[in-house]
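>>> no sequence on hand, only this structure:
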């Protein structure tokens, strides 16, 4: 057939699509990655399995080693513990044997003492020779050094019962002096309450070491502990009448007593001690107790009744505590250190504290009709539970700065010349910036024209005169007494010192003296808050070898606190003219001053002869508050 194409002997393959070609190309790399991963896993498995087996084997071996070590340690511990227990048992056995040996030794020493003392104790006391007493002392002191505390008590009781440790004034009995022996930690008496106390009346334990001792259920009437060391000792249920503790040390000691009368603690140290009654007594009565010059600081008196026969003269009462204590009516505490002391639930009728340091003192629920504080430092003190019905408190020359007193309650407080809690000074003193010298300008009383008469013995207004001092008019014609530097404020007269119509030498000179009382300002003076200035015109006549001076003396009673002298005026300072020169001084009044003495002295230089000694005028002493 024309135009017909011939059929191909082979079937033509269909042409692949572009998508199928790309898919196959992508599958080839993925297949390659899976193969690599499988190989890595197989390799890791081949490595890890032996490694894990090795680790397991190592751990197992280590555990077995530790178990074996623990077993060995346990075996060693049991062995060591057994050895330790064995050693402890051996030590206890050795200690027991040593203690038994020591006990036997102490007993042998004690028995030997008893044997050696037999001949002495069987002999009448008054027949003992000095040699026997000295032997007994040496034997006793030596034995006390070698025996225990229990046997020491037995030994002391043995000697006491045989009248070798007690002293009786009415007899001349012989006794052993144990001075220097150590009886520390010994228990005298017994904790067992006997029907009758153990009697140690008049026992002598002088100058001994008695630290940490205990005296319980005993009678110590007229006993003597002079100059012994009794620190940390206890006196429990003890009777003390006429006991002597002079110059002893009793720090941290406790007294729980039934009777406490006529006791001497002169010069004793009782710091932090406690005094109270036994429970059966209720209130301990203190009668004729002498604490003169003792140290009672930080000590405590509890449930005590004190009588006027108790002496605290010169004692240190700093931080002392009185609880439930009844003081005698009208008791006086004067010149005591009572800093930080406490008075709790006390009875104090008409009591007085004079010139005491009571800073930080506490009064808690006191009971009194009236109480007086004079010249007392009460800074930072506390008055708690003070009611209008408590009583009247008189405060004179007292420092109350920092105190909690409500001084506005006039029905309770009577205050004068005192520093109030807020620092205000309440006083009736009204002479600040006023001349305190009476008749300092020589204008009061008689004034003379003539010096021709002896005025010795004649007194001047306001002044105490020694020798011949008179008031004389200025610018008289007699004796050429014209003053070259006369001042208009000198008024009419001046003071002249000297004898008339005599050339007799008077080495003592002539003087006038005057006292100024500043007691009202005590509180401010002691705080150095009062200043003064003193001045005078002083001089003499022509070229007379005379000297006029003024001395200012600050005193407390008869005690001189301080003194100074204004520079004397001589004929040299006056340039040999009849004149007066002004002298002046300003300072603070010294603490403790109660009065000030002003002395004006007219004298001759080197005791030279002459009757004109000097002159003075306008003497002034001014007080001011700083």
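Noted; the coordinates are in hand. Quick caveat, the model's predicted, so the values are computed rather than measured.
>>> for the rest of this, base every contact and every neighbour count on C-alpha atoms.
Noted.
>>> show me where the stretch 101-250 of the chain has strands.
If DSSP state E, counting those that start in this stretch is used as the criterion, the strands of the stretch 101-250 of the chain fall at 187-189, 198-199, 214-216, 218-219, 234-241.
>>> closest to residue 423 out of these?
strand 234-241 (46.4 Å; Cα to Cα).
>>> ok now that closest one, how far from the chain's centre?
Here strand 234-241 is found 28 Å from its chain centre; the criterion is Cα atoms, centre = their mean, to the nearest Å.
>>> pull out the buried positions in it.
234-241 (16 or more other Cα atoms under 10 Å).
>>> of those, closest to residue 278?
In terms of Cα to Cα, no member of the buried residues of strand 234-241 lies closer to residue 278 than residue 237, at 5.9 Å.
>>> isn't that closest one up against residue 254?
No: here residue 237 lies out of contact with residue 254, judged by Cα atoms under 8 Å, at a distance of 10.8 Å.
>>> got another one to weigh against that:
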């Protein structure tokens, strides 16, 4: 058994060695064969791989070329599109500019045409204006020559009548007929000449003592109805014009001017129309009458009235007196609305009974302190008496609503008989012997101290709620 196992083991060993030797030779042979076959295989594989890579490279190059071609084509298309758009824009801009230039050219041509038309029209208008001015100048010269001819003829005619005795005896039977002829000739000539020659004619009448004088009616002429508009009577440097007992009644003296003139004796302008008349530095030595005169918007500047002045029943709205001096003043039944006495002096009595003087101002004027100044039944709404001294003033049955008495000194001033003082202003006014009787002070500015110094009888106080009488005086 042991011999068998040893034999088997030896056999196995010999078999194993034999098999191992053969296996090694076989593996080497196969390895040699594999190595011999691998070279062409690798060459083939390399060739295949190279071919595949070459195909891929070619495909990639072709794709790149196609992409580049497409990109180039798209870029060319974009460039072409942009060029086309630019060309269109340039064409549109060029067309717009051409249209704009055409429009501007058309507008400029139109403006030039309009300018030429305007120049032509202006030239035509200027030519017409020059022609009209020349015609006006010619007419003015002709008119002036006509006025001068009328004036010269008048002067020659009246001078012959006045100073040629033989001529007078053959033409006039009496002094009265001579004066009537001169009057008629004067009135006709005054209506036919201009204001400058009217002024000359007025001076001619003055120098020849022909101006109307109520004390010399046989040797002077009446100027009733005469046209003395716009005359300018300014005294020369050699001396003032001095008019004696001048009577210029019922005539037209609108816009007349008297400068540095002196009036002696009774002067009378009654019934005349004297709107916008101006008296500057005029001196009236004796009485002056403006009865029923239209003195609207007239001016009296630096005038002196040394005697009684009568403006009764006259229309004097907006008339102003500036730095003028009065003696006695009567202005009853006048309309003096919005008139003014500015810096004037009143040396004697003043009477404004039954007048309308709304809006009047007495600024800086001075009234005599020892005579009465009457405002009876006068409308003095919005009157201005502020910063003045009022003594012996009587306001009776008058309307002084909204009147201004601020900072005014009132001595012996009476407000009586239903006088209205609604909303009047007495602020800072100084009262001394002031009387309020039967007056209405509703809404007025007046304090308790002022009322305490006053005599009160049946008045309505500013609050409007109750009445004060003489027996039971109460103050605010």
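Yep, that arrived. Just so we're clear, the structure is a prediction, and the values are computed from it rather than from any experiment.
>>> got a TM-score for the pair?
Once superposed, chain against chain, the TM-score is 0.74 (TM-score structural alignment, normalised by the length of structure 2); 420 aligned residues with a Cα RMSD of 3.9 Å.
>>> could I get the full set of helices for the stretch 101-250 of structure 2?
Counting by DSSP state H, counting those that start in this stretch, the stretch 101-250 of structure 2 has helices at residues 165-171, 175-192, 195-207.
>>> and the second one, how far from structure 1 on average?
Spelled out, that is helix 175-192 of structure 2. Comparison of helix 175-192 of structure 2 with structure 1 after fitting gives an average deviation of 2.5 Å (mean Cα distance after the TM-score superposition for structure 1).
>>> repeat for stretch 74-90 of structure 2
Looks like 3.5 Å for stretch 74-90 of structure 2 (mean Cα distance after the TM-score superposition for structure 1).
>>> ok, stretch 128-145 of structure 2 next?
Following the fit onto structure 1, the mean deviation recorded for stretch 128-145 of structure 2 is 3.6 Å by mean Cα distance after the TM-score superposition for structure 1.
>>> buried sites along stretch 259-273 of structure 2?
Residues 259-264, 266-273 are the ones in stretch 259-273 of structure 2 that count as buried (16+ other Cα under 10 Å).
>>> just stretch 161-171 of structure 1 next, same as before
162-167.
>>> make JSON lines out of these and add distance to residue 15 of structure 1.
Shown next, in JSON lines, are these (distance: Cα to Cα, whole Å):
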{"residue": "162", "distance to residue 15 of structure 1": "149"}
{"residue": "163", "distance to residue 15 of structure 1": "150"}
{"residue": "164", "distance to residue 15 of structure 1": "149"}
{"residue": "165", "distance to residue 15 of structure 1": "146"}
{"residue": "166", "distance to residue 15 of structure 1": "148"}
{"residue": "167", "distance to residue 15 of structure 1": "150"}
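>>> identify the farthest-apart pair in those residues.
Between all members of the buried residues of stretch 161-171 of structure 1, the farthest pair (by Cα to Cα) comes out as 162 and 167, at 11.8 Å.
>>> for residue 520 of structure 1, helix, strand, or coil?
helix (DSSP: H, G, I helix; E, B strand; the rest coil).
>>> repeat that for the one 3 residues further on.
Here residue 523 of structure 1 takes the helix state, with states given by three-state DSSP.
>>> that one is in contact with residue 399, isn't it?
Yes: counting by Cα under 8 Å, residue 523 of structure 1 touches residue 399, with 6.3 Å between them.
>>> pretty sure residue 180 of structure 2 sits against residue 223.
No: Residue 180 of structure 2 is beyond contact range of residue 223, at 10.8 Å (criterion: Cα under 8 Å).
>>> these two - which one has more neighbours?
The neighbour comparison of residue 180 of structure 2 against residue 223 (other Cα atoms under 10 Å) goes to residue 223, with 21 against 15.
>>> list the contacts of the aligned partner of the more buried one in structure 1.
Aligned by TM-score structural alignment, residue 223 of structure 2 pairs with residue 178 of structure 1. Taking Cα atoms under 8 Å, 6 or more residues apart in numbering as the criterion, residue 178 of structure 1 is in contact with 137, 140-141, 205-208.
>>> which one of the helices of the stretch 101-250 of structure 2 lies closest to residue 74 of structure 2?
Closest among the helices of the stretch 101-250 of structure 2, using Cα to Cα: helix 195-207, at 100.4 Å.
>>> so where in structure 1 does the closest one end up aligned?
With TM-score structural alignment as the criterion, helix 195-207 of structure 2 aligns to 149-161.
>>> that stretch vs structure 2, mean deviation?
Its matched residues in structure 2 lie on average 1.4 Å from stretch 149-161 of structure 1 after superposition (mean Cα distance after the TM-score superposition for structure 1).
>>> may I see the buried residues of that stretch?
149, 151-153, 155-157, 159-160.
>>> need the counterpart of residue 187 of structure 1 in structure 2.
Match for residue 187 of structure 1 (TM-score structural alignment): residue 232.
>>> wait, its match touches residue 199, no?
Yes: using Cα under 8 Å, residue 232 of structure 2 is in contact with residue 199, at 5.8 Å.
>>> ok, and the closest non-adjacent residue to the residue nearest the centre of structure 1?
Centroid-nearest residue in structure 1, with Cα atoms, centre = their mean: residue 318, separated by 5.4 Å. Counting by Cα to Cα, 6 or more residues apart in numbering, residue 338 is the residue found nearest to residue 318 of structure 1 once chain neighbours are left out, at 4.2 Å.
>>> what do we get in structure 2 for that neighbour?
In structure 2, the residue matched to residue 338 of structure 1 (TM-score structural alignment) is residue 380.
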